[in-house]
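Peer 1: from the sequence below, what's the structure:
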Amino acid sequence: MLGTITAADFQPLQGKVCVFEATPTLSMQLTVEQVTSRPDCLVPGSVEVREPFCVLLSGQQNETSVTSATGVLRLGDEATLEGVYINRVLPPMGGVPRPWYQLVFN
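Peer 2: From the prediction side, this is the model:
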């Protein structure tokens, strides 16, 4: 499923909470904050159909955070994505000081 998901699939999830499970004991609630298409990241001459995109997520302020992890992302009743890699990023300008994460889909 990771190879077929697009930015359009994430657009309706903006503002909604999903759950990322890295291990049986590490689970984080993340809010989908922003979905950004990145057509400039397409490899020239590529036959890829999917346009690259990024998803910006925010964690809960007092929740345990990780630097990076691979796990399962549960998107509510919509879908479950396995093998998702997230990495922690700096908060956006003016962003609330809490853990921020990024998903990159090429």
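
Peer 1: please make it C-alpha for all contacts and neighbour counts, starting now.
Peer 2: Noted.

Peer 1: which parts of this structure are strands?
Peer 2: 17-23, 26-37, 53-59, 68-74, 80-89, 100-105 (DSSP state E).

Peer 1: between strand 68-74 and the longest one, find me the angle.
Peer 2: Using axes from the mean of the first three to the mean of the last three Cα atoms, to 10 degrees, the interaxial angle of strand 26-37 with respect to strand 68-74 works out to 90 degrees.

Peer 1: now the fifth one
Peer 2: With the same axes, to 10 degrees as the basis, strand 80-89 and strand 68-74 are set at 140 degrees to each other.

Peer 1: just the angle between strand 80-89 and strand 17-23, please?
Peer 2: Interaxial angle, strand 80-89 versus strand 17-23 (the same axes, to 10 degrees): 90 degrees.

Peer 1: another sequence for comparison is provided below:
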Amino acid sequence: MLGTITAADFQPLQGKACVFEATPTLSVQLTVEQVKSRPECQVPGSCKAREPFRVLLSGQQDEADFTSATGVLRLGDGAAMEGVYINRVLPPVGDNLRPWYQLVFN
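Peer 2: Have a look, this model is predicted:
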């Protein structure tokens, strides 16, 4: 499933909540903040492959944070994506209170 997901699949989820579950004790609520296509990251000669993109997510202020993990991303509509790798990133300027994460698809 992860190989067929595109940026267009994530566009309608902007501003919506989802839950990332890495272990029975690590479950965090995240908000999809931004979906950005990254055509400059396309591997040369792979015209038929999907266009790379990034999904930026924010966590809750007082929720446990983590550096990186692989787990299940449960979307608001009941759909779930398994085997998702997520990693922590620096927060945008002016938002040091919440943890920020990204999903990278290439």
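
Peer 1: I'd say T6 of structure 2 and R54 touch.
Peer 2: No: T6 of structure 2 lies out of contact with R54 (Cα atoms under 8 Å); the separation is 9.9 Å.

Peer 1: what count of nearby residues applies to the closest residue to G76 of structure 2 other than its chain neighbours?
Peer 2: Nearest residue to G76 of structure 2 in three dimensions, chain neighbours excluded: C18, at 5.6 Å (Cα to Cα, 6 or more residues apart in numbering). Neighbourhood size, C18 of structure 2 [other Cα atoms under 10 Å]: 22.

Peer 1: measure C18 of structure 2 to G59 of structure 2 for me?
Peer 2: 10 Å (Cα to Cα, to the nearest Å).

Peer 1: give the contact list for Q34 of structure 2.
Peer 2: Q14, V55, L56, L57 (Cα atoms under 8 Å, 6 or more residues apart in numbering).

Peer 1: V55 of structure 1 is in contact with V32, isn't it?
Peer 2: Yes: V55 of structure 1 lies in contact with V32 (Cα under 8 Å); the separation is 7.2 Å.

Peer 1: which one of those two is surrounded by more residues?
Peer 2: V32 (23 against 20).

Peer 1: fine, thanks again, bye for now.
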